[in-house]
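Novice: give me the fold of what follows.
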Amino acid sequence: MAYNNGQTMTLKAPNGSRVVVRFEVNSKARRLILRLDERRREAVAVAPTNRQIKDAAAFAAERVEWISTRLQHLPDLVSFEESEIISFRGEPCQVTANGEGRLAKMWPGDPKLLSVPGDPETLPLRVTRYLKKQAKADLTRAVKRHSATLGVEFSGISVKDTRSRWGSCTSDGHLSFSWRLIMAPPKVLEYVAAHECAHLLEMNHSPKFWAHVARCVPDWKRQRAWLRANGAGLQSAGE
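Specialist: Presented below is the predicted three-dimensional model:
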């Protein structure tokens, strides 16, 4: 059967579970890539060209047991609903639509309370909007600090809901980040900001690049390890 970009196929794992695989074409990919979409609970097979989607399908089929095992061990989905406990800057925070006024506000406590007054039906959207705003502010401060340390300039900063990477740097100096970093401990966000600032000097991952990162965040290895171990949890929160 022929598949196209954006289409899915369903595979049966040895344990009897069914695994959904979605196909994506990315001209920047240098090889076939298989990754997980934590929020959709499916695998993504990435091919460099449309002609290689057939190869991507075979690649996924060969690894269906691995996909099934990884999906079964994903963290539970966390919704931004009333009374839900989410993570904010690495600390637990309870969501509520109750509160005075119209603006979202963070209240101290154990856990902290994120009050987002308004229609309960749109609560998840408004929580996401608040988190994106805080992420943009924290990342902007971090980028300004690290770019000053490295003596580089950036052309702009944006926050997105990326699924395959936490940050990126374009050749013209524009930096993009996942807004979900606001849910991680601040040092982790600092590491990702430093990582992308270092790319303004080195568009690679050479020893020189990591030396630049270390100038900004000396314990970057620890922060990278945290993100690798807990990144799926960040991706499993919200929509």
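
Novice: CA atoms for contacts and neighbours, from now on please.
Specialist: OK.

Novice: mind naming the longest helix for this structure?
Specialist: Under DSSP state H, the helix in the chain containing the largest number of residues is helix 123-150.

Novice: let's see this one next, to set against the first:
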Amino acid sequence: MTQPARIRLDEHEIDYVLLRSRRRTIGFTIGRDGLTVTAPQRVSLREIEGALQQKSHWILSKLAAWAERPRQRELAYESGEMLPWLGGELRLQVEPRGIRTTLRREGDRVLVTVDPEASGELRRRAIAGALARHYKREGEQFMAPRVAQFAARLDRPLRKVVVRDQKRRWGSCAADGTIRLNWRLMGFPEVLVDYVCAHEAAHLVEPNHSAAFWNTVARLMPDWKLHREQMRREADLWTWG
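Specialist: Down below sits the predicted model:
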């Protein structure tokens, strides 16, 4: 169960969401939506507020850092819009022509044709679907060889790489050696794509996020910490709707 709450920290009125769970300790999460506090059922509100006061400096500094971040950009799927692509951008051009929705790539331009009779949400979904298919198709060609190279360096078998739509995860590694990647990764710089590919390949050796796992990631990418932080900073700058 979640509930909204408020506390005063160093002359600041801070709103937060209180989430009760089965965890044993009080936890704090700060993101674009603000502060979330997760606490055991048995912990009193007084204890929670005491923990918040103890962490007040950290909480206020993190909230301030989030406030300074660029606003999240939501794609509208209209002509002239710039789409993220491997650290750069592609210009979207939409033309009402024909019945079928088609997509053609010309350098740094993506031309999408859409039914002239389509409008509103139907038109938006048609364009978004065409772009998603393009990103997925290109992602399979771009990311699968990278994962295979990392797996080979670890001398581990890789069953296959699947690029698909994943709303909440950038990648995952199944017990059978199948690695799944989010097509939205194609909007990030190549080095961050490589970081996610290396991260998932490391799971072929270590299934969890133990110290041994991060040591394996370091074998593939010694500066992985820098890339992880950059990924966290940029992960929610775009929303594809």
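
Novice: how about the strands in structure 2?
Specialist: Using DSSP state E, the strands assigned to structure 2 run over residues 2-9, 12-21, 27-31, 34-40, 73-74, 82-85, 88-96, 102-106, 109-114, 160-164, 171-173, 178-182, 238-239.

Novice: now these as JSON lines including distance to Pro222 of structure 2 and mean neighbour count?
Specialist: Below are these laid out as JSON lines (distance: least, Cα to Cα, whole Å; neighbours: other Cα atoms under 10 Å):
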{"stretch": "strand 2-9", "distance to Pro222 of structure 2": "39", "mean neighbour count": "12"}
{"stretch": "strand 12-21", "distance to Pro222 of structure 2": "36", "mean neighbour count": "16"}
{"stretch": "strand 27-31", "distance to Pro222 of structure 2": "27", "mean neighbour count": "14"}
{"stretch": "strand 34-40", "distance to Pro222 of structure 2": "32", "mean neighbour count": "19"}
{"stretch": "strand 73-74", "distance to Pro222 of structure 2": "32", "mean neighbour count": "11"}
{"stretch": "strand 82-85", "distance to Pro222 of structure 2": "25", "mean neighbour count": "18"}
{"stretch": "strand 88-96", "distance to Pro222 of structure 2": "25", "mean neighbour count": "17"}
{"stretch": "strand 102-106", "distance to Pro222 of structure 2": "35", "mean neighbour count": "15"}
{"stretch": "strand 109-114", "distance to Pro222 of structure 2": "35", "mean neighbour count": "20"}
{"stretch": "strand 160-164", "distance to Pro222 of structure 2": "23", "mean neighbour count": "18"}
{"stretch": "strand 171-173", "distance to Pro222 of structure 2": "20", "mean neighbour count": "19"}
{"stretch": "strand 178-182", "distance to Pro222 of structure 2": "22", "mean neighbour count": "22"}
{"stretch": "strand 238-239", "distance to Pro222 of structure 2": "28", "mean neighbour count": "14"}
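
Novice: save those strands as a markdown table, and put in distance to Asn215 of structure 2 too.
Specialist: Rendered in a markdown table, the data for these read as follows (distance: least, Cα to Cα, whole Å):
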| stretch | distance to Asn215 of structure 2 |
| --- | --- |
| strand 2-9 | 37 |
| strand 12-21 | 31 |
| strand 27-31 | 26 |
| strand 34-40 | 29 |
| strand 73-74 | 35 |
| strand 82-85 | 30 |
| strand 88-96 | 31 |
| strand 102-106 | 40 |
| strand 109-114 | 40 |
| strand 160-164 | 23 |
| strand 171-173 | 17 |
| strand 178-182 | 20 |
| strand 238-239 | 31 |
